[in-house]
Every structure is written in C-alpha cells, then in structure tokens.
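here is my input, please return the structure:
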Amino acid sequence: MLPSKMPVMLLGPDGRPTAAGTAHLPADDELLRGFAGMVAARRFNDQASALVRQGRLAVYPSSHGQEACQVAAAQVLDAEDWLFPTYRDTAAVVARGGDPVEVLGLLKGDWHSGYDPYGLRVGPLTTPLATQLPHAVGVAHAARLRGERTVVLAMCGDGATSEGDFHEALNFAAVFHAPVVFFVQNNQYAISVPLARQSVAPSLAHKGVGYGIPGEQVDGNDLAALLGVLSGAVARARAGEGPQLVEGRTYRIQAHTNADDATRYRTDDEVTAWAAKDPLVRLETYLRAEGILDDARAAAFTEAAEEVARRTRDGMNRDVEPDPDDLFRFVYSRPTPQLVEQLAVVHDELSRTELEARP
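Prediction:
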C-alpha cells in the first residue's frame, strides 16, 4: 500500500531509459501518441497565454511544463470513463477530445462550463480547490452500483491536498470501494506556498495510507512512467480493487496565472533546473535515439499542433453576444422564486440602461 521510496521513472532527464525503463517502457505507438499530444498541449498553452495578452481571455492558468501529466491523464482512459479536471487542466480536456474554443469558454467568461460534460464525459473545469473530487467519487460510486466498468480519474494539485474536500473524497471512495483514481499533480507550489509549507509527509502519495488507499509516486515529467503508473491504477480500479492515489512530481514553469508574479516566491535558478527536465525534450530525445521519431513525423505533429492553435485563435477572436437570461436559465429546471426575482431585477436594470443610452 505504501508508494515506492523514489518516484517511478522509466526515462531519465537525458532521455535514456532507466533500469526499470529498459523492461517496462510502453509500446512505441503509445509513446508517439503521447508525444504528439504533448506537442499540441504546449502549443495550446502558448496560444492561450497570447490570447490573454490580447484581451481575449480574462485569465489563463498555464500547464506549461506539466504537459506529460495532462496528456497521460487523458490517454489512459477509455471512452466510457470520466475525467474530472481542475482549472489548470485545459490541455487534458483538449487531449480528451474537447473543442479548444469551448474548453476556454469558462476562462473567457461567456458560458457556464464551455463544453458539454456528458458528451465528453469530462466534468466542468473547477476553480475552487478540490471541490471536483467528491463529485468524481459520486460518479464512480454510481457507476459501481450500476455494474458499469467506468473508471473516474480525478485531477488535482498539491494545494488541493490541504483542503477538506480532498480528505472527504478519499475517505468516501475507500469506504464505498469506488473505482476512482486520484491524480495529484504536485507542481511544488499552491500559488505561492511551497510544498514544504503544505505537508511534511514523505510524499503526497503517502496520504492514501490513512484511508486504506494504495498510493504511488511517479516522475511527472516522464510520459512513459506516467502512462505505466496511471494505466495500472486505472486497470486496478476497473478490476474492482477500489480507489487508487497517484502523485506526479512535476513543476509549473510559468506563473500561477497571468495575474501572478512568480519572481516574488521562487528563484530563476529553481525554474532553470526544472526546465532542464522538460517532458517534451526528454521523450523526443528517446524517440529519436531509437529511430521511432524522424523529422517528417515530427513536422506532422507540429503542423497538427498549429492547426489546434489556429482553431483556438480563430474561435476566440469571434465576438459573442451574451444573453443575460443564461445566468438563470440553466441553474434549475424549474426556477426558484429567488431566481425569478433576480431575473426581473436584471431585466429592469437593462431596460433602464437602454433608455438612458437613447439620444
């Protein structure tokens, strides 16, 4: 039940297989698929950050440097499974098949969740820390009661492990044997709070032991190791072995959001050291050394990523005329008296504004 003493690693930062990696690397096609996903995720992050600077997005929490975690989380799931992301996991939702423009809808502020959760089998992006975890457990518990083979993968960050929702979700999942995988992306900071100020446990993966949940820690910049560990956790949950906890050790290369000044709480040397462990460079080095990736295929991956960026850019540059009634239309199937009253106030305010604007 205890995690390994050191994070599982199959490819070292230099792209060479470790002793474990020599025997346990995923199939070449899975690694290529993951690399293509990471190239697209990196380009998506860069495009979204540019849209913030252009005033087309209100805010964007980049996952630059965490692309291996994002892509692996989506890649290990089957079509009938569910993914529950956080606000930083937009790249994971795109990798799951989400339309990039719809995925950014919430961060632009023009729609409730941006995409259809039921169509994608992806929960809405969540800004409050850890609130999606009990929801994920509920979906997993319901699937088990119905006899479905569904597994739910719930993502969160290291900061979320300090929230009550995290512990409540783990306890409920363990007691009711829910088929859910809790995936903690430990990027070393809860906004500006370093991990040392959040927990003194040997690892965040150790937190599962108190609830009877097996945990494992993995190098979050090693896509090969992530695919192996996460797919194993999903398989065990699907086989009826209950919830699993996985901690991915990674790093948030860019600031928390565009509104954050990361230089106030971390050094350039720290960022540089982690940048040298870039997940894309690590996997590309291995794939090229083994003759699995050539220039033509790499160019095709880059072209596909540029197409994602183009679609994102074109879609976000279209102005949307918001309908104020949408604020109330999708809260309850039958509006409460309070909502009806609030809607009337909005209509009154808008009508007054229109009258005042007339010449």
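
could you use CA atoms for every contact and neighbour count after this?
Will do.

tell me where the stretch 101-250 of the chain has strands.
Assigned by DSSP state E, counting those that start in this stretch, the stretch 101-250 of the chain shows strands spanning 152-157, 180-186, 189-190, 193-194, 215-219, 244-249.

would you do the same for the sequence below? I want to compare the two.
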Amino acid sequence: MTLPMTPQPGALDGEHDLVQLLAPDGTRRHDPRYPLEVDRAQLEGWYRDLVLARRIDTEAFALQRHGELGLWPPALGQEAAQIGSGRALRDQDFVFPTYRQHGVAYCRGIDPALLLGMFRGTELGGWDPHEYRYALPQIIIGAQTLHATGYAMGLLLDGAVGHGDTERDTAAIAYLGDGATSQGDVAEAFVWAASYQAPVVFFCENNQYAISVPLERQTRVPIAQRAAGFGFKGVRVDGNDVLACYAVTRAALDAARQGFGPSLIEAVTYRIGAHTTSDDPRRYREDAETEAWRAKDPIDRVRIHLQREGSDAAFFATVEAEADQLGAHLREVCGRLPEPDLVGLFDHVYTDVPEELARQRDDAIAWQATDEGGDR
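Predicted coordinates:
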C-alpha cells in the first residue's frame, strides 16, 4: 500500500494568506490588520540588527570549520523572523528559545560571544536567564513550549497580566521549528495554554525542514491553522520580512499581556544553510530550491528599500565595519576559550549519580591518564 505524502494543492503554498509588509523587491506593503509606521532611522536600526545577526552566524560557522567549536546550528536566512520578533519584546517579557535563536539572544543584549562556549563544550550557558529574560537554549525538541506555558501560568497567578500597564503586564514567548510541531510536548503545551488562557506566544520558525524531513511530510495544512483546533489564533507571516514579523509578534504579545490568551505565529522562512555543521543539505534538497529562496533574502529587501528612501553608502559602510568588528570580537574571545573538560561532561547531570554513569566517568578519568588521553 502506498500512502499519499503530498499535501492538498496549494495547502502549503508559501504565499497563501501570508502577512507581508515588505516584499522581496523592497516594495512597502500595508495590511490593515497589522498597521505599522516605521521611519527610516528605525528601519536602519533593524537593518543593522539583521547584518550583525548574520555575522554572528557566519563567523561561528567559520570557527566551527576551523575546529574551534564542536558544533554550530546555522540560522542563515532566518534573521528577519528573529530580529522582527525579538524587537517586539518588552524588557519584562521572557524568552524560551531553541539552540538556533542567535538573533533573539542578540536582541536581548546577550554578548554573542557567550553563545560560543556552549558549542565548544566549555559553558552550560554563560548568562543569567533572569537578567536577560532569556532562558538557556533547549536542546530537547519542543520541550521549551512546556516551560514557556508553565512560566505564563505563573504570570497569571502573580497577577502580571491584564492591567493595561506597559511596565507590569508580561508575556512569555516560546520559539520552535516546524519539526517541533510534531512533538507531543508541543500539543500538550497548546492544550494547557488554551485551557487557561495563558499569556504565551508560540513563534514557529518554519524553515521548511525538520533536519532532512520536508514540510510536506510533516503536515497537510499550514502550521498556523493548527491553532484553531486548540482554540486560539494562528497567523502566517512572511518570515523573511522583518516588518511583518515585528508587527505580527507585537500584536500577539499585546494580546497575551492584555489577558486574551495564547497565539501561534508561523513565520514562513527557509534554512539556507545546514541543520547543523554536521549536516549536508545537498543530500536531501535541490540547489534550485535554495537559490529560489535566496531571492527572498531578508537583508536584501531592507537594503533595497532603504536605498530608495535615501540611506547612503556611508550608512551601509558603517554597518559593515561594525559587523567586521563583531567578527573580530568573536574570533578573539573564541581563541581565549579553554579546551573542553571531558570529565566535566558528567557534572550537573544527576544529583545522585547512577551507577552506570559513575562507571563511565571513572573510565573517562582513567583514559585521560593514559598517553592517548593525555594528548587530547
């Protein structure tokens, strides 16, 4: 028996019912559901954010290829989804990310150099989640949606919702990928958040692949439509449009803070690079597909629009110079990081260490004492 694996015609069309405020050719569009007035100075600031977020990513990728990091999860092509949503947050809002939200971490004021230690194996995070209102990245796919929902329930119990006070009313936001929507944890979080009207926004960066599994083998309808089945609002947005991502996320966060409950945002974007640096996407997708998405690049459309609005070459040169400085900072910091501690991998895992794990730790200590282990 052959099972049909393709969606209904047009069901996953990237242009279907998509909120878009800045087209790939730089044309400004308007959507009465999401009014947004942005002056040139503000958009120049977001352009700078986009460029710096990409430099964080490309620099870390290069460091991994030079053997300085053990792994890196690229976010190339997904910058608008992260910067747009990240800039919509208020200081008091709390972020529950995955391992790929480098741009959101940057928006929260975290030194991107702190991200490097995790992927070198020398840090467990490197920042205080309460200081930045940014949780340590979750590696278990989808689990952060439960954490965000639980935190949002705490906000309800603390009375931090629905006062009309911009400094007091608070929301949580959970980032997830399209692959995570197939996890039971995510469905559980949706049910709980909807049942209790928890002030949480689920922001799905739909980059079209769950590692190598394409979207059409994960769902037969747009991801945003799943929200209706749980009883809350779902919105599809052009994930390569920083303006639309900002406007839609701002509206969803405002609704959550006012006590109107959860919402799901599906930011339709594309993972230009690999899932991680251990992945080769050429094994499961065509180059023509990737090139078609490059034409929708989130940075190019903002640059084109700004050039039309009068931003000059000096502005763009200044941004590039700042990106070069950031790259140098990351290389310098990474060069000072210590070598990963093999035995340290066993620390902070269990309060009461299981017998098997204790045996493995002893084996690691013994191996390090040998000539082979001592050289590594």
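
what's the TM-score here?
The TM-score (TM-score structural alignment, normalised by the length of structure 1) is 0.90; 349 aligned residues with a C-alpha RMSD of 2.4 Å.

contacting residues for Tyr99 of structure 2?
Tyr99 of structure 2 makes contacts with 73, 137-139, as judged by C-alpha atoms under 8 Å, 6 or more residues apart in numbering.

if we only consider the residues you listed, which is nearest to Ser278 of structure 2?
Of all the contacts of Tyr99 of structure 2, Pro73 has the smallest distance to Ser278 of structure 2: 9.0 Å, by C-alpha to C-alpha.

what about burial for the contacts of Tyr99 of structure 2, which qualify?
73, 137-138 (16 or more other C-alpha atoms under 10 Å).

that's a helix at Pro335 of structure 1, yeah?
No: Pro335 of structure 1 is assigned coil when assessed by DSSP: H, G, I helix; E, B strand; the rest coil, not a helix.

need the single longest helix in structure 2, by residues.
Criterion DSSP state H: the longest helix present in structure 2 is helix 40-65.

rewinding a little: the contacts of Tyr99 of structure 2: which two are farthest apart?
Maximum pairwise distance among the contacts of Tyr99 of structure 2 (C-alpha to C-alpha): 12.8 Å, between Pro73 and Gln138.

closest to Glu59 of structure 2 out of the contacts of Tyr99 of structure 2?
Closest approach to Glu59 of structure 2 among the contacts of Tyr99 of structure 2 (C-alpha to C-alpha): Pro73, at 12.0 Å.

who touches the helix or strand containing Gln342 of structure 1?
Using DSSP states H and E, Gln342 of structure 1 maps to helix 337-357. With C-alpha under 8 Å, 6+ apart as the test, helix 337-357 of structure 1 has contacts from 324-325, 328.

show me where structure 2 has its helices.
For structure 2, applying DSSP H gives helices covering 40-65, 79-87, 102-107, 113-120, 129-132, 143-157, 184-196, 226-230, 242-257, 287-294, 298-309, 313-336, 355-368, 371-374.

run through the residues that contact the residue positioned nearest the centre of structure 1.
The residue lying closest to the centre of structure 1 (C-alpha atoms, centre = their mean) is Asp89, at 2.6 Å. Applying C-alpha under 8 Å, 6+ apart to Asp89 of structure 1 gives the contacts 63, 70, 125.

likewise Val218 of structure 1?
6-9, 225-226, 229, 246-249.

thinking again about what came up before, can you list the contacts of helix 337-357 of structure 1 in a markdown table and add neighbour count and distance to Thr18 of structure 1?
Converted to a markdown table, the contacts of helix 337-357 of structure 1 look like this (neighbours: other C-alpha atoms under 10 Å; distance: C-alpha to C-alpha, whole Å):
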| residue | neighbour count | distance to Thr18 of structure 1 |
| --- | --- | --- |
| Pro324 | 12 | 56 |
| Asp325 | 12 | 57 |
| Phe328 | 15 | 55 |
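
which of those residues fall in strands?
Judged by DSSP state E, the subset of the contacts of helix 337-357 of structure 1 located in strands is empty.

stretch 234-251 of structure 2 maps to which residues in structure 1?
Using TM-score structural alignment, the residues of structure 1 aligned to stretch 234-251 of structure 2 are 215-232.

measure how far the matching stretch is from the centre of its chain, please.
With C-alpha atoms, centre = their mean, to the nearest Å as the basis, stretch 215-232 of structure 1 stands 15 Å off its chain's centre.

before we move on, what about stretch 339-347 of structure 2?
Relative to its chain's centre, stretch 339-347 of structure 2 lies at 27 Å (C-alpha atoms, centre = their mean).

run through who's touching it.
By C-alpha under 8 Å, 6+ apart, stretch 339-347 of structure 2 touches 120-122, 357, 361, 364-365.

ends of it, how far apart?
Stretch 339-347 of structure 2 has its terminal residues 16 Å apart, counting by C-alpha to C-alpha, to the nearest Å.

again, but for stretch 73-89 of structure 2
Using C-alpha to C-alpha, one end of stretch 73-89 of structure 2 lies 23 Å from the other.

what does stretch 122-141 of structure 1 give?
End residues of stretch 122-141 of structure 1 are separated by 16 Å (C-alpha to C-alpha).

what's it aligned against in structure 2?
Stretch 122-141 of structure 1 corresponds to residues 134-153 of structure 2 when matched by TM-score structural alignment.

that older thread, got the helices of structure 2 as a markdown table, with distance to Arg236 of structure 2 and mean neighbour count columns?
Formatted as a markdown table, the helices of structure 2 follow (distance: least, C-alpha to C-alpha, whole Å; neighbours: other C-alpha atoms under 10 Å):
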| stretch | distance to Arg236 of structure 2 | mean neighbour count |
| --- | --- | --- |
| helix 40-65 | 21 | 19 |
| helix 79-87 | 12 | 28 |
| helix 102-107 | 19 | 24 |
| helix 113-120 | 29 | 22 |
| helix 129-132 | 28 | 14 |
| helix 143-157 | 19 | 22 |
| helix 184-196 | 17 | 19 |
| helix 226-230 | 11 | 15 |
| helix 242-257 | 9 | 26 |
| helix 287-294 | 17 | 12 |
| helix 298-309 | 16 | 19 |
| helix 313-336 | 30 | 15 |
| helix 355-368 | 45 | 13 |
| helix 371-374 | 52 | 10 |
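
thanks again, I'm all set now.
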